[in-house]
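*Asks:* below: sequence and its predicted model.
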Amino acid sequence: MCSGGFAKCLGISLMPLTVVCVLCNILLFFPGGKTVDSEHITQQVWYFGGILGSGVLMIFPALVFLGLKNNDCCGCCGNESCGRRFAMLSSMLFAGVGVLGAGYSVVVSAVAINHGPQCLTNSDTGKQWTYPFSEGDYLTNRTSWLVCLEPAGVVSWHLSLFSVLLVMGIIQMALCAVQVVNGLLGALCGDCCGCCGESDGAV
């Protein structure tokens, strides 16, 4: 497979991941599937890790990777090769942007998982909205989730969605890192190593 075609496969793979991340971030604004006041939404949700990091910043590299298919085997030799090589080289820059965006989402998600959600709890002064968990101590102690009175199911909601963002972000980083290598190979040996020779033989 030519490097342009492989980049298109990466771009196609990134698009659904991007959509999933954006949806997860949007759902986090409704803890436990409920509508709450904005000040009661977990702080890390407002960092827009899924919308900005794994969403908006990931759209650009995905579209660039998809466009590289236009630089595929036909006509990749001769004078046009410089343009093909430059396109593959520039894709490395966009892949770097993708790595940074996905990395941002991963960091935000990891912090959110460790910090836990904001919820309504009982205290000496009555019911109040707090962050009852710290340093991920609730991850191995499901009974501690009962301290959250409202919204119902907020802990599992928080943990599930941020875990999806974390995993999706790691996958996005891996795909963009692969394109860095693919782009480098395409820039060094041309967009279609081996294809030109085949075309010449066919003529």
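*Replies:* Thanks, I have the structure now.
*Asks:* going by C-alpha atoms from here, please, whenever you check contacts or count neighbours.
*Replies:* Noted.
*Asks:* what sits against residue 118?
*Replies:* Residue 118 is in contact with 40-42, 129-132, counting by C-alpha atoms under 8 Å, 6 or more residues apart in numbering.
*Asks:* identify the residues contacting residue 184.
*Replies:* 88-89, 92.
*Asks:* that one: which element?
*Replies:* helix 154-189 (DSSP states H and E).
*Asks:* distance between that helix and the chain's centre?
*Replies:* Put simply, helix 154-189 sits 5 Å off its chain's centre (C-alpha atoms, centre = their mean, to the nearest Å).
*Asks:* this is the other structure I want to compare:
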Amino acid sequence: MCTASCSRFISGALYPLAFISVLCNIILFFPGGSVQYAKDGSLTEEVKYMGGLIGGGLMVLAPALFIHLTGKHGCCGNRCGMLVSILFAAVGVAGALYSLAVAVLGLNNGPYCKTIILWSTPFKDRSESYLKNRDWWGLCTEPKNIVEFNVGLFSTLLVTSLLELVLCGVQMINGLVGCICGTCNKKGVL
């Protein structure tokens, strides 16, 4: 596969991953489908870091657009464009790492929820993970099913950010090869 085709494949894969990251982050602001918790500020702290929106979304979408251009014949489909794509892919790596870090923290600390009468993060700083002990999940009484909600969405963010990280890393290697060897982009070959 030539470097231009590889760039088109990578950008095509990054678009839906960035969309999924943004969507997951937006949904995390509305536990139980209610705006009440966002209004009250009763959200898990890691949701407010917006790892999926900023890191896995915008910081990956911008490189995806430029990487897509390097796969086409024209201004960016050359050695110089491939060199610049390495820098854009590095921004994507940074964004994916940010999203990954926020997702890991969100899973590790658990949700912010109401336990009997107090709002807290009941699973934070425990010696044993709440992820291994589903019996603990009942500690959170409000919002309903918040543990499942957070685990599902932060797990999705974790997987998408890992995929984005791999794809942006591959593009950095692809960009280096394209910069050194050329893009194999010829008129009529696209």
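*Replies:* Thanks, I have the structure now. Remember, it's a predicted structure, so these values are computed and weren't measured experimentally.
*Asks:* after superposing, tell me the mean distance of stretch 163-170 of the second structure to the first structure.
*Replies:* Here the mean offset of stretch 163-170 of the second structure against the first structure after fitting is 0.2 Å, by mean C-alpha distance after the TM-score superposition for the first structure.
*Asks:* buried ones in that stretch?
*Replies:* 163-165, 167-170 (16 or more other C-alpha atoms under 10 Å).
*Asks:* show me the contacts for the residue nearest in space to the middle of the second structure.
*Replies:* Centroid-nearest residue in the second structure: residue 56, 2.9 Å away (criterion: C-alpha atoms, centre = their mean). Counting by C-alpha under 8 Å, 6+ apart, residue 56 of the second structure touches 17-18, 21-22, 92, 95-96, 98-99, 157, 160-161, 164.
*Asks:* change it to 6 Å
*Replies:* Contact analysis of residue 56 of the second structure by C-alpha atoms under 6 Å, 6 or more residues apart in numbering lists 18, 21, 95-96, 99, 161.
*Asks:* show the buried residues in those.
*Replies:* Looks like these have 18, 21, 95-96, 99, 161 buried, using 16+ other C-alpha under 10 Å.
*Asks:* out of those, which are inside helices?
*Replies:* Counted as lying in helices by DSSP state H, out of these, are 18, 21, 95-96, 99, 161.
*Asks:* contacts for stretch 158-171 of the first structure?
*Replies:* 21, 24, 102, 106, 109.
*Asks:* farthest pair in those residues?
*Replies:* Spatial extent of the contacts of stretch 158-171 of the first structure (C-alpha to C-alpha) is set by the pair 24 and 102 at 14.1 Å.
*Asks:* what segments of the second structure are strands?
*Replies:* Applying DSSP state E to the second structure gives strands spanning 113-115, 118-120.
*Asks:* closest one to residue 138 of the second structure among the ones you listed?
*Replies:* Using C-alpha to C-alpha, the strands of the second structure put strand 113-115 closest to residue 138 of the second structure, at 8.8 Å.
*Asks:* ok, average deviation of that closest one from the first structure?
*Replies:* Strand 113-115 of the second structure sits 0.7 Å off on average (mean C-alpha distance after the TM-score superposition for the first structure).
*Asks:* which residue numbers in the first structure go with that strand?
*Replies:* Taken onto the first structure by TM-score structural alignment, strand 113-115 of the second structure occupies residues 119-121 there.
*Asks:* may I have the residues that are in contact with residue 110 of the second structure?
*Replies:* residue 123.
*Asks:* how much space separates it from residue 167 of the second structure?
*Replies:* According to C-alpha to C-alpha, to the nearest Å, residue 110 of the second structure and residue 167 of the second structure sit 28 Å apart.
*Asks:* in the second structure, what residues pair with the helix holding residue 184 of the first structure?
*Replies:* Taking TM-score structural alignment, helix 154-189 of the first structure hits residues 146-181 over in the second structure.
*Asks:* contact partners for residue 88 of the second structure?
*Replies:* Here residue 88 of the second structure is in contact with residue 63 (C-alpha under 6 Å, 6+ apart).
*Asks:* map it across to the first structure for me.
*Replies:* That one, residue 88 of the second structure, aligns with residue 94 by TM-score structural alignment.
*Asks:* so how far is residue 4 of the first structure from residue 96 of the first structure?
*Replies:* Where residue 4 of the first structure is concerned, residue 96 of the first structure sits at a distance of 17 Å (C-alpha to C-alpha).
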